[in-house]
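1. Pasting the sequence and the predicted model now:
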Amino acid sequence: MTMTKKPQIGQRQASRICQLSAADRLAFIAEGLPIIHASAKGFWSASAELREKPREAEVLAGFAKEEAAKILILLDIVRCPEKRIAGKVNKLVARFYGHLERLIYAQLSDWWSIDVADLRKAVAPLRKVHDLEGNMGEFIMPNSTLYQRESKLYADVEAYEDGTPIWNAPVGHQSYYPARMPSVVQVVNAMAACGMFTVEGLQATSEVWGRLEFQEKETLQDAERLTEQLLARLIAESLPDESATQDHVNVLYRHWPLPMYNVDLHPIPVSLEELKAEQDRLYWAEVGDPR
């Protein structure tokens, strides 16, 4: 039987970025960044208006973070040295559609990593498909990052370790504190204000960050140095808009994660046997192994 090839038409076509020349790729990304940025800002603005509906507010805030994370993924394509990007662009573009990968980028906007090796250690627990929860790891749970996303988003049937099905009723948590803009949204706002979402801004980003490949021992100080050089060039080329402030500069230094084009973000499968062995280890470590 002859298989009919599915037409590559409609959405989810970001893989076409991989087929573009370096110059065309920068131009195409520059065209899309303001569109993604507007989407992220729209979700965040709507979330902030729904303080009396915490579940819906959290869902929209999550959408804002994932949209903003798409920008960080595209900027990692831009930051990767041109001589090395050919072997990495497919992997990076695939992250554009991965909920877990986007949420990892968003999470890392809140964390500090001293170098790429430290970043890999921080990312590893976020990649596990299942993990243990509770004081002694008594509960086997799905990936908490994805579970928090989907349990707020969907009414669904779920099951615990014994296989008993239960209904998940999506809920949010009422907060009496002012809504805080997610760090990843702050980062992309700062990038826009500093003029990075133009062809010229992306060209500057590519040339400055392309001088150093972040592989293992490259540090936060290296990233700060390149950010400083990039900002100086953006200013020299009069690219920041009138809204740019020192606060935007500070956000880039504090919350733009180290490049992750050499960091594996694929989910890590964990077998039931491994989880039960870890449960036993944690239990006996707590109560004392009698052997």
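-> Thanks, I have it. Numbering: from 1, shown residues only.
2. C-alpha only now, for contacts and for neighbours.
-> Noted.
3. Near the residue nearest to Asp115 when sequence neighbours are not counted, how many other residues are there?
-> With sequence-adjacent residues excluded and distances taken as CA to CA, 6 or more residues apart in numbering, Asp115 is closest to Thr219, at 4.0 Å. Using other CA atoms under 10 Å, Thr219 has 19 neighbouring residues.
4. just the one 4 residues further on next, same as before
-> When neighbours are defined as other CA under 10 Å, Ala223 has 21 of them.
5. Let me see the contact set for it.
-> Contact analysis of Ala223 by CA atoms under 8 Å, 6 or more residues apart in numbering lists Leu258.
6. Also Leu50?
-> Contacts here follow CA under 8 Å, 6+ apart; on that basis Leu50 touches 56-57.
7. which SS state does it fall under?
-> Three-state call for Leu50 (DSSP: H, G, I helix; E, B strand; the rest coil): coil.
8. how much space is there between it and Trp44?
-> 10 Å (CA to CA, to the nearest Å).
9. Please apply the same query to Met260.
-> 25 Å.
10. Asp131 now?
-> Taking CA to CA, one finds Asp131 at 30 Å from Trp44.
11. and if you look at Arg25?
-> Counting by CA to CA, the separation of Arg25 from Trp44 is 28 Å.
12. sorry, back to before: settle it for me: which of Met260 and Trp44 has more neighbours?
-> When Met260 is set against Trp44 and neighbours are counted by other CA under 10 Å, the residue ahead is Trp44, at 25 against 21.
13. got the contact list for the more buried one?
-> 60-61, 64, 181.
14. could you dump these to TSV with secondary structure, distance to Glu101 and neighbour count?
-> Shown next, in TSV, are these (DSSP: H, G, I helix; E, B strand; the rest coil; distance: CA to CA, whole Å; neighbours: other CA atoms under 10 Å):
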residue	secondary structure	distance to Glu101	neighbour count
Leu60	helix	18	22
Ala61	helix	17	26
Ala64	helix	15	28
Met181	coil	20	16
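15. still on that earlier bit, contacting residues around the residue nearest to Asp115?
-> 114-116.
16. In PyMOL, select just the buried ones from these.
-> To isolate the buried subset of these in PyMOL, counting by 16 or more other CA atoms under 10 Å, use the following:
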select buried, resi 115+116
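17. With secondary structure and distance to Ile77 as added columns, please give the contacts of Thr219 in a markdown table.
-> Below are the contacts of Thr219 laid out as a markdown table (DSSP: H, G, I helix; E, B strand; the rest coil; distance: CA to CA, whole Å):
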| residue | secondary structure | distance to Ile77 |
| --- | --- | --- |
| Ile114 | coil | 21 |
| Asp115 | strand | 19 |
| Val116 | helix | 16 |
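18. Could you point out the helix or strand that follows the helix or strand where Val187 lies?
-> Assigned by DSSP states H and E, Val187 belongs to helix 183-193. Moving toward the C-terminus from helix 183-193, the next helix or strand (DSSP H and E) is helix 199-209.
19. Can you name the element that comes right after that following helix?
-> Following helix 199-209 in sequence order, the next helix or strand is helix 220-236 (DSSP H and E).
20. gap between Val157 and Ser206?
-> Relative to Ser206, Val157 is positioned 46 Å away (CA to CA).
21. adding another structure so you can compare the two:
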Amino acid sequence: MTTQRNSVPYGAKKAGAMREMAQSERLDFIAEGLTIILTSARGFWNAAEKLTDNPREASVLEGFAEEESAKALILLDLVRCPPSKVDGRIGRIVKNFYSHLARLIYAKAQSWRPVNVEQLQDYVDSERQGHYLEGGMSEYILPNWAIYSRESTLYADIEQHEDGVPQWSDPTLFSSLGIHTRPFALTLIEALDAVGVFSRAGLEAASDIWGTVDFRAKEHSGHVRDLTRQLAKRLEDEELVSESATQEHVRWFHQFWQMPMYNLDFTMIPASLDQLNADREAAYWSEVGYEHHGDY
């Protein structure tokens, strides 16, 4: 058997190539890509809106629109990263770009209101648990909801729960439970585009301004407000704001663009069955009262 010593470096999923680019070249490349991503996300959502009689298929397209939008936000965090730190972080950022879990959390995180980066990481941690407890008394062990709901809408599959009995998962039944709304992340990136952030000059401005602060731990929402105001002024001064921009676009730009997450961990946290059982028992006794523990 012949062992292949080196793989062919051609094909898709090559965002890592950006690490070899100079900063100016990388901004050129990202500016081109953001327009493509925005068009792709809009296309998925526009198609989803037409499938009123096909809720499962509409859910799939809505999910695609959300993840495409998240990819734009991840790239913008690469732009906002201090240039001197890019080399050390671009690997993680590229990994997030291709991770379904990271993209889903990125999209959801835009509506959160953390005090600082540390609290934001805590919020992210709660969304990246491999399994978690659910129910009034934490009696059920469930898989990571973001990934489970994505996969359960996309594919028919065989599942197994604590009773040990295999059962079929029907995506047409799962998707019928949801209500279709325009993805939050899509509305946000449309606003960022409208106010000029997606333009090449807008990316330059974002890099110059946001790159002055390294969001690592104690950096907080006050920094976000200040940097957003600075960027808004520069976008206006350089006449980069689109004529189609509305006050609603401006509001989204100021209120919902999350602090940079280039330094956060989005990888799945494996769950221990022993720990889940211990947590479940603790939740049970917390509910019924520890004073009755010896009665059972």
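-> Happy to help now that I have it. Keep in mind that this is a model prediction, so the values were computed, not measured.
22. Could I get the TM-score for this pair?
-> The TM-score (TM-score structural alignment, normalised by the length of structure 1) is 0.95; 289 aligned residues with a CA RMSD of 1.4 Å.
23. before we move on, back to that, now the helix holding Val187 of structure 1 on structure 2. Mean distance?
-> Here the mean offset of helix 183-193 of structure 1 against structure 2 after fitting is 0.8 Å, by mean CA distance after the TM-score superposition for structure 1.
24. Go ahead and measure how far that helix is from the middle of the chain.
-> On the basis of CA atoms, centre = their mean, to the nearest Å, helix 183-193 of structure 1 sits 13 Å off its chain's mean C-alpha point.
25. re earlier: now render the contacts of Thr219 of structure 1 as a markdown table, adding distance to Ser15 of structure 1.
-> Converted to a markdown table, these look like this (distance: CA to CA, whole Å):
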| residue | distance to Ser15 of structure 1 |
| --- | --- |
| Ile114 | 32 |
| Asp115 | 29 |
| Val116 | 26 |
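26. now, among the contacts of Thr219 of structure 1, which is nearest to Lys6 of structure 1?
-> Val116 (39.5 Å; CA to CA).
27. Name the nearest residue to the closest one, ignoring sequence neighbours.
-> Glu216 (4.8 Å).
28. Pretty sure the one you found sits against Ser113.
-> No. Taking contacts as CA atoms under 8 Å, Glu216 of structure 1 lies outside contact range of Ser113: 11.7 Å.
29. buried residues in stretch 173-193 of structure 2?
-> Neighbour-count burial for stretch 173-193 of structure 2 [16+ other CA under 10 Å]: 174-175, 183-193.
30. now do stretch 66-84 of structure 2
-> Neighbour-count burial for stretch 66-84 of structure 2 flags 66-83 (criterion: 16+ other CA under 10 Å).
31. gap between that stretch and the chain center?
-> Counting by CA atoms, centre = their mean, stretch 66-84 of structure 2 is centred 10 Å from the centre of its parent chain.
32. show me what contacts the closest residue to Glu127 of structure 2 other than its chain neighbours?
-> Counting by CA to CA, 6+ apart, Ile105 is the residue found nearest to Glu127 of structure 2 once chain neighbours are left out, at 6.9 Å. Residues in contact with Ile105 of structure 2 (CA under 8 Å, 6+ apart) are 124, 127, 146, 266.
33. quick one: contacts for the residue nearest the centre of structure 1?
-> Closest to where the C-alpha atoms of structure 1 average out (CA atoms, centre = their mean) is Tyr105, at 1.9 Å. Neighbour list for Tyr105 of structure 1: 69, 72-73, 184, 257 [criterion: CA under 8 Å, 6+ apart].
34. Sort out for me which of those are in helices.
-> When DSSP state H is applied, the contacts of Tyr105 of structure 1 are split such that 69, 72-73, 184 fall in helices.
35. Of these, which pair is most distant in space?
-> Spanning the widest gap among those are Ile73 and Val184, at 11.4 Å by CA to CA.
36. residue contacts, Arg251 of structure 2?
-> Under the criterion of CA under 8 Å, 6+ apart, Arg251 of structure 2 has no neighbours.
37. Once aligned, what mean separation remains between the strand or helix carrying it and structure 1?
-> Using DSSP H and E, Arg251 of structure 2 maps to helix 247-256. Compared with structure 1 after fitting, helix 247-256 of structure 2 deviates on average by 1.3 Å (mean CA distance after the TM-score superposition for structure 1).
38. for that helix, which positions count as buried?
-> Neighbour-count burial for helix 247-256 of structure 2, counted by 16+ other CA under 10 Å, picks out 249-250, 252-254, 256.
39. same thing with stretch 127-147 of structure 1?
-> By neighbour count on 16+ other CA under 10 Å, the buried set for stretch 127-147 of structure 1 is 127-132, 136-145.
40. from the chain's centre, how far out does it sit?
-> Using CA atoms, centre = their mean, the offset of stretch 127-147 of structure 1 from its chain centre is 20 Å.
41. Please identify which helix or strand holds the residue nearest to Arg95 of structure 1 when sequence neighbours are not counted.
-> Distance criterion CA to CA, 6+ apart; nearest residue to Arg95 of structure 1, sequence neighbours excluded, is Glu101 at 5.6 Å. For Glu101 of structure 1, the host element (DSSP H and E) is helix 99-108.
42. what's that helix aligned against in structure 2?
-> Under TM-score structural alignment, helix 99-108 of structure 1 corresponds to residues 100-109 of structure 2.
43. By how much does the matching stretch deviate from structure 1 on average?
-> When structure 1 is overlaid, stretch 100-109 of structure 2 sits 0.3 Å from its aligned residues on average, using mean CA distance after the TM-score superposition for structure 1.
44. how about that stretch: buried residues?
-> For stretch 100-109 of structure 2, by 16+ other CA under 10 Å, it's 100-109.
45. Next: stretch 269-283 of structure 2.
-> Buried, per 16+ other CA under 10 Å, within stretch 269-283 of structure 2: 276-277, 280, 283.
46. mind listing which of those residues are in helices?
-> The helices, defined by DSSP H, take in 276-277, 280, 283 from the buried residues of stretch 269-283 of structure 2.
47. mind putting those in TSV, distance to Arg234 of structure 2 included?
-> Shown next, in TSV, are these (distance: CA to CA, whole Å):
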residue	distance to Arg234 of structure 2
Leu276	50
Asn277	54
Arg280	52
Ala283	52
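48. what's the neighbour count on Ala232 of structure 1?
-> Neighbours of Ala232 of structure 1 (other CA under 10 Å): 12.
49. actually Val165 of structure 2, not the one I typed
-> 8.
50. In structure 1, what residue corresponds to it?
-> Checking TM-score structural alignment: Val165 of structure 2 goes with Thr164.
51. How much space separates its match from Ser113 of structure 1?
-> 40 Å.
52. repeat for Ser183 of structure 1
-> Applying CA to CA, the value for Ser183 of structure 1 to Ser113 of structure 1 is 15 Å.
53. Next: Trp44 of structure 1.
-> 26 Å.
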